[in-house]
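# A predicted structure for the sequence below; I have some questions about it.
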Amino acid sequence: MSQLFGEVAGAYHEARPGYPAEIVAAIRAYHGGTPDRLVEVGAGTGLATGTLLGLGAPTTCVEPDHRMARALGERFPQVEVVTAAFESADPQRQGDLPDGWFHDDIAGSGLFTDVRAPLFCRELPLDTAAYLRLVGTFSPQLRRPPALRERVLTAVGAAIDGFGGTVVLDLRTTLVLARRPA
């Protein structure tokens, strides 16, 4: 699935909402200042990277899709971009994952200590056109044949317009913080 997003890397960066600036303060509080180094996993095109660079720490971004990694490197030449998967996929996983699965995976790996996962919530209103651009970057939509993608977008757009032309997203950003044992 991680390779689907590169297909729409430019649209992905333009349509997806950014990340809350409060994550910088949360990272500083966790580390007691600026960390010596920061690793962003699944960096995509750099939506969070721009916010994270506010920390002033040397940053490495790990992104499995070479198209997303290329866009990331072009936007932020000051970061080290590693084009690789952070972990291997677990073939037993299927369907929706439970809330907090990433925290459990990281904490359960034995590779990290002091794993924390603060949650940041906010609302983001989007008009019909902005929401349709966003839907065009979702993996279920990207898996559909082009004709079906268009039918879905037409139906979703009509529904939004029928309800006043605005969708309010309830965004929840989970920041996972962890330390490597010394």
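Done, it's in.

# okay, CA-based contacts and neighbour counts for the rest of this
OK.

# Helix, strand, or coil at the closest residue to residue 13 other than its chain neighbours?
Sequence neighbours aside, residue 45 is the residue nearest to residue 13 in space, at 6.0 Å (criterion: Cα to Cα, 6 or more residues apart in numbering). Classification of residue 45 using DSSP: H, G, I helix; E, B strand; the rest coil returns coil.

# tell me the contacts of residue 45?
9, 12, 13, 68, 69, 71, 72, 75 (Cα atoms under 8 Å, 6 or more residues apart in numbering).

# For the fourth one, the count of nearby residues, please.
Residue neighbour count, defined by other Cα atoms under 10 Å, stands at 28 for residue 68.

# list the buried ones in whichever strand or helix holds it?
According to DSSP states H and E, residue 68 maps onto helix 66-75. The neighbour-count criterion (16 or more other Cα atoms under 10 Å) identifies 67, 68, 69, 70, 71, 72, 73 as the buried residues of helix 66-75.

# Show me the two of these that sit farthest apart.
Maximum pairwise distance in these, criterion Cα to Cα, is 10.0 Å, between 67 and 73.

# quick one: residue 135 and residue 149 touch, right?
No - using Cα atoms under 8 Å, residue 135 makes no contact with residue 149, being 9.6 Å away.

# ok, and here's another one to check against it:
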Amino acid sequence: MPTLPPGQSRPSAQELHRQRQMAESFGSDAERYDRARPRYPDAMVDRIVAASPGPEVLDVGCGTGIAARQFQEAGCRVLGVEPDARMAGVARRFGVEAETATFETWDPAGRTFDAVVAGQAWHWIDPVAGAAKAAQVLRPGGRLAVFWNVPQLPAAVVEAFATAYERVAPGSPFGRETLTKQSLDRNQPLLAKTADAIRGTGGFGEPEQWRFDWEWSYTRAAWLDQMPTHGPLTRLPPDRLTEVLESVGAAIDAMGGCFTVPYTTVTVVAERSGVT
């Protein structure tokens, strides 16, 4: 299995886990988030479950419970930890037990787990403190598995979207450069930093990187529904957001009203080696 080489992470200008305003903006429309955000490959969930010593799973930054429900469907008992009470409330309505706290400050009260997972959330957590807390609550042989969906937008889609963003919202974080660099290579510094923090605890075996390729087709309505759930757009004034959605919608119409996005779900996985 591929492992992540040490020493390749570079500090970013702004650590994502310090951007609390953006991190806590997703609950502004929690129901839309749950409805529109993509799920995760069943093959990944099954592999994490198979590699774990038991069914007790802690879902860090569980949001509305998207990943938690997939692990429940795979036969696990899941506890979620989520800092946004609005997101946690939706998770509970869908049958996920969720406690409201940041993972760094959350009190496990002596509880331990067979797996600690985080879907699309670990970058909002201090990587050093998060890895140490995961080591604290994992049983020996348990797995830490943190994962992200990485879209690889087709070139024609990138061009159409970038043009719309640059016209309607100059300086937007969704500009041409960002869209062009949405790739696995762009995520490698985050993955390497995550692996380095896990190594630094001294409580895990060598981190591995798993990849799962899949694709999803979007209609115009489905793509526009998920756009406002992304961090930069959650804080855009309503009138500007409407303009962005109208422009992107027109671009999708010009492409025939739908398109397919290849995704790679990349997972950093490490086994709890023992009690430190």
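That came through fine. As the structure is a computational prediction, the values presented were derived from the model and not from experiment.

# Can you calculate the TM-score here?
The TM-score (TM-score structural alignment, normalised by the length of the first structure) is 0.83; 174 aligned residues with a Cα RMSD of 2.4 Å.

# could I get the buried residues of helix 66-75 of the first structure as JSON lines with distance to residue 58 of the first structure?
Converted to JSON lines, those look like this (distance: Cα to Cα, whole Å):
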{"residue": "67", "distance to residue 58 of the first structure": "23"}
{"residue": "68", "distance to residue 58 of the first structure": "20"}
{"residue": "69", "distance to residue 58 of the first structure": "17"}
{"residue": "70", "distance to residue 58 of the first structure": "19"}
{"residue": "71", "distance to residue 58 of the first structure": "19"}
{"residue": "72", "distance to residue 58 of the first structure": "15"}
{"residue": "73", "distance to residue 58 of the first structure": "14"}
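
# which strands and helices sit next to the helix holding residue 68 of the first structure?
Using 3 or more Cα pairs under 8 Å, 6 or more residues apart in numbering; DSSP states H and E as the contact test, the elements touching helix 66-75 of the first structure are helix 9-15, strand 80-82.

# and the longest one, which stretch of the second structure?
Matched against the second structure by TM-score structural alignment, helix 9-15 of the first structure falls on residues 30-36.

# same question, stretch 136-143 of the first structure
Counting by TM-score structural alignment, stretch 136-143 of the first structure corresponds to 228-235 in the second structure.

# Counting neighbours, which bits of that stretch end up buried?
228, 229, 231, 233, 234, 235.

# Show me where the first structure has its strands.
Under the criterion DSSP state E, the first structure contains strands at 38-41, 59-62, 80-82, 113-116, 119-127, 166-174, 177-179.

# for the first structure, which helix is longest?
Of all the segments of type helix in the first structure, defined by DSSP state H, the longest one is helix 146-162.

# corresponding residue for residue 255 of the second structure in the first structure?
Match for residue 255 of the second structure (TM-score structural alignment): residue 163.

# do you know how far that match is from residue 135 of the first structure?
Going from residue 163 of the first structure to residue 135 of the first structure by Cα to Cα, to the nearest Å gives 17 Å.

# Likewise for residue 63 of the first structure?
Distance from residue 63 of the first structure to residue 135 of the first structure, by Cα to Cα: 21 Å.

# higher neighbour count, the two?
residue 63 (26 against 20).

# can you pull the contacts of the more buried one?
So residue 63 of the first structure contacts 41, 42, 43, 44, 69, 81, 82, 83, 84, 85, 86 (Cα under 8 Å, 6+ apart).

# same deal with residue 122 of the first structure?
With Cα under 8 Å, 6+ apart, residue 122 of the first structure has these contacts: 170, 171, 172.

# Alignment lookup: it to the second structure.
By TM-score structural alignment, residue 122 of the first structure lines up with residue 214.

# contacting residues for the alignment partner in the first structure of residue 79 of the second structure?
In the first structure, the residue matched to residue 79 of the second structure (TM-score structural alignment) is residue 60. Residues counted as contacts of residue 60 of the first structure (Cα under 8 Å, 6+ apart) are 37, 38, 39, 40, 79, 80, 81, 82.

# Please, where are all the helices along the stretch 1-150 of the second structure?
20-23, 30-36, 42-51, 66-73, 85-93, 127-137 (DSSP state H, counting those that start in this stretch).

# could you redo these as JSON lines and give each row distance to residue 150 of the second structure?
Shown next, in JSON lines, are these (distance: least, Cα to Cα, whole Å):
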{"stretch": "helix 20-23", "distance to residue 150 of the second structure": "18"}
{"stretch": "helix 30-36", "distance to residue 150 of the second structure": "16"}
{"stretch": "helix 42-51", "distance to residue 150 of the second structure": "14"}
{"stretch": "helix 66-73", "distance to residue 150 of the second structure": "16"}
{"stretch": "helix 85-93", "distance to residue 150 of the second structure": "22"}
{"stretch": "helix 127-137", "distance to residue 150 of the second structure": "19"}
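
# Superposed on the second structure, what's the mean shift for the longest helix of the first structure?
Mean deviation of helix 146-162 of the first structure relative to the second structure after superposition (mean Cα distance after the TM-score superposition for the first structure): 0.6 Å.
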